[in-house]
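>>> With the input below, show me the fold.
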Amino acid sequence: MRVGHGSADLPVPDGTPMGGYLDRPGPSAGLLDPLSVEAITWFDGERRFALATADIICVNEDLAHRVRSEARSLGCELWLAATHTHSGPETGCVPGGGPTPGAWLDRLSEVVGVAVRRAIDNECPCDGEARRGELHGVGADRSQPSAPAVVPLTVIAVHERSEKGERVAGVLVVLPVHPTVLPATSRLVSADLVGAVRRALRARLGPGVWAVVATGAAGDISTRHTRRGQDAAELDRLAGMVADRCLELLREPPDRAWAAGSRVAWAARRLVLDPAGPGEGAVAADPAELVRGLRAAEESGDPVAVRMARSRLEGVRARSARANPIGVHVHTARIGQLSVAGLPGEPFLAVAESITSEGPVMVLGYVNGYPGYLPTAEAYGRAEYEVLVSQVAPGSAEMLAGAARQLLEDM
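Sure, this is the predicted structure:
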């Protein structure tokens, strides 16, 4: 198996509309850290598979269609995943999906192509190892203040083989946490938590070792109850915790992901999700009542309660009346013994945890489309932001997980 990595910068001019927060005070006005597109390719001698991550809020289907079509001209099956930074450009992120602004459709297509071509050019013989463990103190259920701050962390180590021996060429980390440390008031462009983790890993792994961080199923997981601030120092603190845990896992016994003679395969299925009905996700969702709840939270002086109350109100205001079903794609791949699932939009973590297969498994969110939040069926009984703003009917997330499991079983 030959594996390559490529990277390309994604500049964001000052004055660019930013995605992620409804109450952003204005367009971008400076740079905290640069955005990028990172790509990894796997080539078994016949078939080439590529995973690209872009520091943007979401990947709409029009963008996914264009970059995937262009990658086919390179003989490559491509998945494009958003890291979901809320401090990058607005790329048309609306509940249920929408069009990508024309300028960003062109710019992203170009940058993704550059990163993928660089990865192909850098391919060399590599083995892969998979490790998985618990990460404490970084992410937790953002709607449940008392929930334990524990999430699964997946680390794929890529070992380059040559006449000189074997070395770690790079790592792929799947982090199922909303990368939202910086506040809505910030107008500085940043890859937020994902970018900080990349930097921390590269610093710890040393020169010549690449690091790619993909956002997992983070629909209900964030740093809301674990962060101590919302600035660059807090980004570094949390990123250091993630990077240190990755290094701990790299010292533990691995599962074999792929080896020299391994093969690559992939499959996809299109599903049609029913829209949420008038009463679904509307428990205690009267706007006037939510306004009173926000005022009570503000009077309490509890910043977490204020943020949660404001989120509920934002959910009701942001949700549109949608009568049409939403078409989505579920993607799966096999890279040797490693099973990979790419889900669109923002699935809840429990959705990813239900996708199992023989051997190591990694599940990515925000891949090749944006239907919005994908809560578990159980979550629809709670009037929380993710449910209130969701455009799909209860059971949709479980349908996607079931399709992923079946695709992996059939491969």
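>>> contacts and neighbour counts: CA atoms only from here.
OK.
>>> isn't Ser311 right next to Tyr385, touching?
Yes. In this structure, Ser311 is within contact of Tyr385 by C-alpha atoms under 8 Å, at 5.5 Å.
>>> More neighbours: these two, which one.
Tyr385 (25 against 20; other C-alpha atoms under 10 Å).
>>> my read: the more buried one touches Arg312, true?
Yes. With contact defined as C-alpha under 8 Å, Tyr385 reaches Arg312; the gap is 4.5 Å.
>>> Roughly how far does Glu314 sit from Ala82?
Plainly put, Glu314 is 22 Å away from Ala82 if you go by C-alpha to C-alpha, to the nearest Å.
>>> Okay, helices next: where are they in the stretch 201-350 of the chain?
232-250, 287-300, 303-318, 349-353 (DSSP state H, counting those that start in this stretch).
>>> Here is the second sequence; please produce its structure so I can put it next to the first one:
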Amino acid sequence: MAIRILALLLLSLAASAQFRAAAVKVDITPTTPQWLLGYGARQSTGVHDPLFHRIVALDDGSTQFFLVSTDIALFSPAFYDEFCAELKQQTGIDRLNIWWTVTHTHSAPELGPAGLARAFLAGRYDHEPDWDYARSVKQKLIAGIQEARTKLAPARLSVGVTTSNANINRRARDENGRIALGLNPDGPVDHQVGLIRIDRPDGSPIALLANYAMHGTVLSGKNQLISGDAPGIVANYVEQKLGAPMLFLNSATGDIAPLYSVYDDFKKVRISEFNVLLGDRILKASRDLPAASTPVKLKAGERVLETPLKPGLQWPEELAAYLTPQSQVRLPVRFLRINADTALWAAPLELFCEIAMDVRAKSPVKNTFYVGYANGWLGYLPTVQAFPEGGYETTVTPFTPQAGAALAAAALQGLDK
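Here you go, the predicted model:
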């Protein structure tokens, strides 16, 4: 009798530790004209394609983790903190177990207060934010997370990589060595696509995560139609073929543009070409991923890097928690380990691709993926070489030239845990 009870107890423990997952897709397309974020201030005149929260819930039996990709350009870390406080109150989920990332489309509405962007582009934010839309987006995200929690079911997980040439370096250089936003086919670029596929035990898909570096700037500032730009359009394309949500997790895009960039409107750009350049690559690689891992073990963590603030920058009051009295920027770096062979690390940055590629090359973890625009936005972080070269990105950074090396060191320390 005692042996039977022990066997039943062991079976119960094994079942409770079984990896479970769920995915939810929530429409956040506004129904009223909105100020679009990215480029100069402009209001939307209609909708080209809808915007979504895409939410994945993971549960290894002891840790629940939620990963969100939203068709928005960016938001302030203070807005993320406010969201996390509400989420904690309503669900008990701790902030370390929720990553809220964005695709960085430049054809989506502003979301909440301007944050650090006001320090660089003060005249861009003379209007009030649409607080009703911001509240709606937060409420829909919390509801989506709660729904995903209720749908958790047995799952398995596969990891792999492929490549796509849908992106290009954007730091164009003229004959005098001056750097400007453009296209630079000779510049560094990260073509890797990191993939995590989550399936049910029968092999049917629950969700696909695709990690790729590409600005959401196929459309220019003249476009006034709401759109997920190439990241959102590719995600929709893959979902139609896959039959499950695809989270586009933008990577280190600080110096990376889409191969076709800043077209005035949808009539002048064949944006569906990205479905072939990137979407078909993702679909093929997803089908070819190695055998699924089971069981799955999750471990979430954070390191806060303190690095000097660029002299002369007026720090926004709403971000007081992200600056020390000694004028050190408090830069939160997040980590998610998935078993021994996979790690995601994330920061609220537009990071230059060379830094992320260097971390990946030195990482002790086989599959190391960087997720940018995570949990807010604290500006660009260029390489040390980029600062004397100049260019747009070096003017909209709160950091000093030494920050890139400091971030890489902090990331490698966190990945080594």
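>>> quick revisit: right, and the helices of the stretch 201-350 of structure 1 - which one's nearest Ala169 of structure 1?
For the helices of the stretch 201-350 of structure 1, proximity to Ala169 of structure 1 was assessed by C-alpha to C-alpha; helix 232-250 is nearest, at 13.2 Å.
>>> tell me, what residue is most central in structure 1?
Thr215 (2.8 Å; C-alpha atoms, centre = their mean).
>>> Now check structure 2 for the residue matching that one.
Taking TM-score structural alignment as the alignment basis, one finds that Thr215 of structure 1 is matched in structure 2 by Asn250.
>>> just Ala265 of structure 1 next, same as before
Ala265 of structure 1 maps onto Lys299 in structure 2 when the alignment is built from TM-score structural alignment.
>>> Tell me the counterpart of Val371 of structure 2 in structure 1.
Aligned partner of Val371 of structure 2 by TM-score structural alignment: Leu364.
>>> Asp280 of structure 2 now?
By TM-score structural alignment, Asp280 of structure 2 lines up with Asp244.
>>> Check Leu349 of structure 2 too.
Leu349 of structure 2 maps onto Gly345 in structure 1, by TM-score structural alignment.
>>> Now do the strands in the stretch 301-411 of structure 1.
For the stretch 301-411 of structure 1, the strands defined by DSSP state E, counting those that start in this stretch occupy 326-335, 338-342, 346-347, 361-364, 373-374.
>>> Of these, which is nearest Glu38 of structure 1?
Using C-alpha to C-alpha, the nearest of those to Glu38 of structure 1 is strand 361-364, at 14.7 Å.
>>> same for that closest one, what does it pack against?
strand 165-175, strand 338-342 (3 or more C-alpha pairs under 8 Å, 6 or more residues apart in numbering; DSSP states H and E).
>>> now the longest one and helix 232-250, what's the angle there?
What it means is strand 165-175 of structure 1. 130 degrees (axes from the mean of the first three to the mean of the last three C-alpha atoms, to 10 degrees).
>>> Roughly how far does the match of Ala265 of structure 1 sit from Cys353 of structure 2?
Relative to Cys353 of structure 2, Lys299 of structure 2 is positioned 25 Å away (C-alpha to C-alpha).
>>> and what of Ala292 of structure 2?
Applying C-alpha to C-alpha to Ala292 of structure 2 and Cys353 of structure 2 gives a distance of 29 Å.
>>> Neighbour count for those two, which is higher?
Cys353 (24 against 18).
>>> Now do the contacts for the more buried one.
188-190, 213, 252-256 (C-alpha atoms under 8 Å, 6 or more residues apart in numbering).
>>> Tell me the one of those nearest Leu378 of structure 2?
Looking across these and measuring by C-alpha to C-alpha, the closest to Leu378 of structure 2 is Gly254, at 12.0 Å.
>>> May I ask you to confirm that the closest one is in contact with Tyr380?
Yes. In this structure, Gly254 of structure 2 is within contact of Tyr380 by C-alpha under 8 Å, at 6.2 Å.
>>> For these two, list the residues in contact with both.
Counting by C-alpha under 8 Å, 6+ apart, the residues touching both Gly254 of structure 2 and Tyr380 are 350-352, 393.
>>> Can I get those residues in a markdown table including neighbour count and distance to Arg200 of structure 2?
Compiled in a markdown table, the shared contacts of Gly254 and Tyr380 of structure 2 are given as follows (neighbours: other C-alpha atoms under 10 Å; distance: C-alpha to C-alpha, whole Å):
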| residue | neighbour count | distance to Arg200 of structure 2 |
| --- | --- | --- |
| Glu350 | 27 | 34 |
| Leu351 | 28 | 34 |
| Phe352 | 26 | 36 |
| Glu393 | 22 | 43 |
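>>> which stretch among the strands of the stretch 301-411 of structure 1 comes nearest His136 of structure 1?
strand 361-364 (18.8 Å).
>>> Could you list the buried residues of that closest one?
Residues 361-364 are the ones in strand 361-364 of structure 1 that count as buried (16 or more other C-alpha atoms under 10 Å).
>>> Doesn't Ala172 of structure 2 lie inside a strand?
Yes. Judged by DSSP: H, G, I helix; E, B strand; the rest coil, Ala172 of structure 2 forms part of a strand.
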